[in-house]
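In: Here you go, sequence then predicted model.
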Amino acid sequence: MKRVAAVDLGASSGRVMLGEVGAHVLELREVHRFWNGPVRAHGRLHWDILQLYRSTLDGLRTAGALDGIGIDSWAVDYGLLDADGRLLRNPVHYRDSRTDGVMERVLEKVPAADLYAVTGLQQLPFNTIYQLTAEALEGATSLLMIPDLLGYWLTGEIGVERTNASTTQLFDVRSREWSDELISRVGLPRRVFPQLREPGDVIGNALPDETGLAPGIPVIAVGSHDTASSVVAVPAADERFAYISSGTWSLVGLELDAPVLTDAAREANFTNEGGVDGRIRFLRNVMGLWILQECQRVWGDDDLDGLLRDAAAAPSFTTLIDPDAPEFLAPGNMPKRIEEHCRATGQEPPRSRGAMVRCILESLALAYRRTLRAAQSIAGREVDVLHVIGGGSQNELLCQLTADACGLPVLAGPVEASALGNVLVQARALGEPLPDLAAMRALVRSTHRLRTYTPQGKPADWDAAESRMFGTR
């Protein structure tokens, strides 16, 4: 039996989860949860990275005796170290406006087709390549993704784990190394890109004097992009599955053995991100529950169950939005933006909160449907079941709408997929007999309750709604 801590950092909260893994045992217990979110200072949106590190240490100290520690987080954001190993400045949040217009400048140097041929990555304006282009890099000697930065503070060891490196748009998805050619063409300094690590590599031991932890605890590289860890914990019985990692963002895709770098994949804006054991996460980012979360913030309404009951009672397909429209990306008055989007597309805005929530969830389900069908067509992979993992798997209305829209059974759970994937990779590195992803997923299936949603309703209604929704672009 291994007793390990999963530090799981999301875009709105962080957790330290205590995991126990052994023969027929996979248990998680939350020992510390803490706030995470953007902090605006002098016109710039930052992460409060020192607060995250302090809260991480608080959780690790609370966890007690440990056999290992692993850290996962969101992608694309980073910290820069100077020659003395000190953080140059507070990491900037990916939703900050500093990258406005930067993508267009980079594409003048390196056309989109060239970028995709090497990285296989979805074009998003906040990708690391565009953040670095907007950054003053004088004095920087090392770039560390957020989990690698916290791992460095824990151990003193510098390096970047591959699944998160694959989200930078500066990583060769075939060789699984930094792309020196792209780094040069964009005009970035090669010196800042450290050695890469595999999930399962031991980074080093936590420094007891620095951290207050017991001596000799190994910090282990996991699938440090939280979605890479989440996909480890998809409780699939075979390869004919698709997944939605559902939270602030929704990542909709397939697990493949090799990247898909065709023109069709690029034009459809699919990404090929690294997974554990060399797998490829062929997916597309779809705006997720962020839109609903921002509506709740503006309304000052924490009663999600009540909102979902009202949404379930609201009429279907009254209004639809494109959840990936750029006006929904940044924090702000989301209900007003939805109303403006509806008017701009010739629709009457929702007249109640329940109707607005229904609009958001039906629109998300339609975006999932369109993305999943495109992924299957482009990759040449048919699926029999759709796994919804993460926090969004608890949203019963969204799960049912997703099953209805996609015409597939939805298997919902586990909720704590990223933490489970984190502890499973640690346990294997520490000697537990989990030789491959199939063994890890079998352990998840045997130890966690899942819920099945069967497609209902008329497929023709969803066909008409999809035609109406995407015909407004």
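Out: Structure received. In this text the structure is predicted, and so the values were computed from the model without any measurement.
In: contacts and neighbour counts: CA atoms only from here.
Out: OK.
In: which residues in the stretch 101-250 of the chain form helices?
Out: 102-109, 112-119, 128-133, 146-155, 162-165, 180-186, 208-211, 226-232 (DSSP state H, counting those that start in this stretch).
In: ok, second structure coming up, stack it against the first:
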Amino acid sequence: MSEHHYLACDLGAESGRLMAGHLCDGRLRLEEIHRFPNQPVQEAESLRWDLDALQTAIEVGLHKAAQTGVDYQSISCDSWGVDYVLYDAQGQRMQPAFHYRDPRTARGVKTILNRMPWESIFAESGIQFMPLNALFQLGAEAPERLASAQTLLGVGDAFNHWLGGKPALEVSMASTFQLYHPMKRAWSEALVAAAGLRAEQLPELVPSGTITGTLSQGLMERTGLGAMKVVATCSHDTGAAVAAVPVSVDDSGSWAYLSSGTWSLMGVERAAPILSDGCRELNYTNEVGHGHSIRLLKNLSGMWLLQECRRAWEAEGEAYDYQALTEMAQKAEPWVSLIQPSHPRFLAPGGMPERIAAYCQETGQPVPASKGAMVRCLLESLALLYRQSLQDLETLTDQTIQTLHIVGGGSQNQLLNQWTADALQRTVVAGPVEATAVGNLMIQAIALGQVKDLHQARAMVARSFPTTTYLPLNASSGHAAWERFASLPADA
């Protein structure tokens, strides 16, 4: 069988990577070409993305890819959702590109909810309430700046455009903007108006797997790469990650996924959205995936809390890798203190250990006495948060979930995987780690006609990458902790 080669640029909230995928004999082999940090820029109270630095880093990666001598057939970028890039009348990026954790979003929420009630917003979009959603960010924009913009793109789509693709917004990314109607498969006129946008400012919507152009002549000359297709795969990284969940057709309806990274995105794959009052009240979201599938999920706090604690301790001169922190947690006493990881107080960066300590004190729990105790508090709380989400999903879908597939970087945390299996009393299957890049690459293969469909792609993923299965243990050990967790305040 002939071998096919693709490039995936996967941009995460902490780092980016350029990965090569080599498809041969029904198996995909990954090769990391370039990895680089993604550091937001703090200017006064504002938090922004440094897109110029990301562009430079991606171009370095493309030059490295050219040096491998491989004939790549296509490339695609994916990124986190909700953030957008504005373009002026000359087609140039407008600065700044705001970060979803920028404090302006609180102002945007008030503006949008004064224009349209929350019940109507959910009925139109099916997207959960999160202050960081693009709809609310747009509500915080200066009217003059927004009016002067010619169009807007998601971050992944913006880099696909820079690579040489036409300016288009892939639907998995569009759905995170909270401006898209999942039943009509089109922009919601009501939400677009509420955001302060004009219809002519909206980019073309394209489905996952659309070839949008070819690598630009300038990039070919600067990097040494040959001509290749630019593909809009799932521009939203979660959509790409879910495409790489290694399930078979026979598993339909019996599994859920957890895309584990800075965020934990836990949900099920469906044919149609759920726009019920119950879904809105539980604050679940209906994001679009490959093939217009619906990812019924909830955006939960993930490894963000641990990342922030690690960053704070490093700033104090105590640097630990994640393995060391996990080992410290394993030695700490179980079920001493718990938090609600998705509480709004934990959303902003900075001072995380102090905020966790304050939450424990305010809720009448012991303040974690060591770094190991703090990490154990975080990981146990995440496991119980996943249990809460599993119960919600089973209620909303009226289905019993047998297996949870954990994909992404967080799937490497063996301790959290086992604690999750224990908390859920379900089988947990961890892997692949690089699910987003794998999904990106497999959708490119589908777009180029080298893989038949998503079912075949997932079967290839299952053959290509190892997974680890965790069976539930200690059914009763966390029962009292669960009752305590369920009573903790989850809102400000």
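Out: Now that the structure is in, tell me what you want to look at. Predicted model, so just to flag it, every value in this text is computed and none were measured.
In: coming back round to it: for the helices of the stretch 101-250 of structure 1, which one sits closest to Thr56 of structure 1?
Out: helix 146-155 (8.8 Å; CA to CA).
In: what's next to that closest one, contact-wise?
Out: For helix 146-155 of structure 1, contacts defined as CA atoms under 8 Å, 6 or more residues apart in numbering pick out 53, 71-75, 77-79, 157-161, 203-207, 210-211, 219, 224.
In: and the counterpart of Phe136 of structure 2 in structure 1, how many neighbours?
Out: By TM-score structural alignment, Phe136 of structure 2 lines up with Tyr130 in structure 1. Using other CA atoms under 10 Å, Tyr130 of structure 1 is surrounded by 24 other residues.
In: Hmm, Val106 and Tyr130 of structure 1 touching each other?
Out: Yes - contact criterion CA atoms under 8 Å: Tyr130 of structure 1 and Val106 qualify, at 7.4 Å.
In: quick one: stretch 10-19 of structure 1 aligns where in structure 2?
Out: With TM-score structural alignment as the criterion, stretch 10-19 of structure 1 aligns to 12-21.
In: What residues sit buried inside that stretch?
Out: For stretch 12-21 of structure 2, burial by neighbour count (16 or more other CA atoms under 10 Å) applies to 12-13, 16-21.
In: go on, stretch 462-474 of structure 2?
Out: 462, 464-465, 467, 469-472.
In: Which of those residues fall within helices?
Out: Judged by DSSP state H, the buried residues of stretch 462-474 of structure 2 include 462, 464 as members of helices.
In: Can I get the buried residues of stretch 462-474 of structure 2 in a markdown table including distance to Tyr257 of structure 2?
Out: Shown next, in a markdown table, are those (distance: CA to CA, whole Å):
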| residue | distance to Tyr257 of structure 2 |
| --- | --- |
| Ala462 | 15 |
| Ser464 | 19 |
| Phe465 | 17 |
| Thr467 | 14 |
| Thr469 | 14 |
| Tyr470 | 14 |
| Leu471 | 16 |
| Pro472 | 17 |
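In: tell me which of the buried residues of stretch 462-474 of structure 2 is nearest to Ser252 of structure 2?
Out: Ala462 (15.4 Å).
In: Counterpart of the closest one over in structure 1?
Out: Match for Ala462 of structure 2 (TM-score structural alignment): Arg445.
In: give me the number of residues near the spatially closest residue to its match that is not a sequence neighbour?
Out: In space, Arg445 of structure 1 comes closest to Pro235 once its chain neighbours are excluded; the distance is 5.3 Å by CA to CA, 6 or more residues apart in numbering. Using other CA under 10 Å, Pro235 of structure 1 has 27 other residues around it.
In: repeat for Leu87 of structure 1
Out: So Leu87 of structure 1, with other CA under 10 Å, has 17 neighbours.
In: Kindly report the same for Ala459 of structure 2.
Out: 18.
In: still on that earlier bit, turn the helices of the stretch 101-250 of structure 1 into JSON lines, including distance to Gly306 of structure 1.
Out: Converted to JSON lines, the helices of the stretch 101-250 of structure 1 look like this (distance: least, CA to CA, whole Å):
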{"stretch": "helix 102-109", "distance to Gly306 of structure 1": "41"}
{"stretch": "helix 112-119", "distance to Gly306 of structure 1": "43"}
{"stretch": "helix 128-133", "distance to Gly306 of structure 1": "38"}
{"stretch": "helix 146-155", "distance to Gly306 of structure 1": "36"}
{"stretch": "helix 162-165", "distance to Gly306 of structure 1": "37"}
{"stretch": "helix 180-186", "distance to Gly306 of structure 1": "49"}
{"stretch": "helix 208-211", "distance to Gly306 of structure 1": "43"}
{"stretch": "helix 226-232", "distance to Gly306 of structure 1": "28"}
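In: Out of those, which is closest to Ala417 of structure 1?
Out: Per CA to CA, nearest to Ala417 of structure 1 of those: helix 226-232, 4.6 Å.
In: Average offset of that closest one relative to structure 2?
Out: Taken over the aligned residues, the distance from helix 226-232 of structure 1 to structure 2 averages 0.4 Å (mean CA distance after the TM-score superposition for structure 1).
In: Pull up the aligned stretch in structure 2 for that helix.
Out: Taking TM-score structural alignment, helix 226-232 of structure 1 hits residues 237-243 over in structure 2.
In: And stretch 378-395 of structure 1, by the same measure?
Out: Residue span in structure 2 matched to stretch 378-395 of structure 1, by TM-score structural alignment: 396-413.
In: And that stretch, what's buried?
Out: 396, 401, 403-412.
In: Turn those residues into JSON lines, columns for secondary structure and distance to Tyr320 of structure 2.
Out: Listed next are the buried residues of stretch 396-413 of structure 2 as JSON lines, based on DSSP: H, G, I helix; E, B strand; the rest coil; distance: CA to CA, whole Å:
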{"residue": "Leu396", "secondary structure": "helix", "distance to Tyr320 of structure 2": "40"}
{"residue": "Ile401", "secondary structure": "coil", "distance to Tyr320 of structure 2": "36"}
{"residue": "Thr403", "secondary structure": "strand", "distance to Tyr320 of structure 2": "32"}
{"residue": "Leu404", "secondary structure": "strand", "distance to Tyr320 of structure 2": "29"}
{"residue": "His405", "secondary structure": "strand", "distance to Tyr320 of structure 2": "28"}
{"residue": "Ile406", "secondary structure": "strand", "distance to Tyr320 of structure 2": "24"}
{"residue": "Val407", "secondary structure": "strand", "distance to Tyr320 of structure 2": "24"}
{"residue": "Gly408", "secondary structure": "coil", "distance to Tyr320 of structure 2": "21"}
{"residue": "Gly409", "secondary structure": "helix", "distance to Tyr320 of structure 2": "17"}
{"residue": "Gly410", "secondary structure": "helix", "distance to Tyr320 of structure 2": "17"}
{"residue": "Ser411", "secondary structure": "helix", "distance to Tyr320 of structure 2": "19"}
{"residue": "Gln412", "secondary structure": "helix", "distance to Tyr320 of structure 2": "16"}
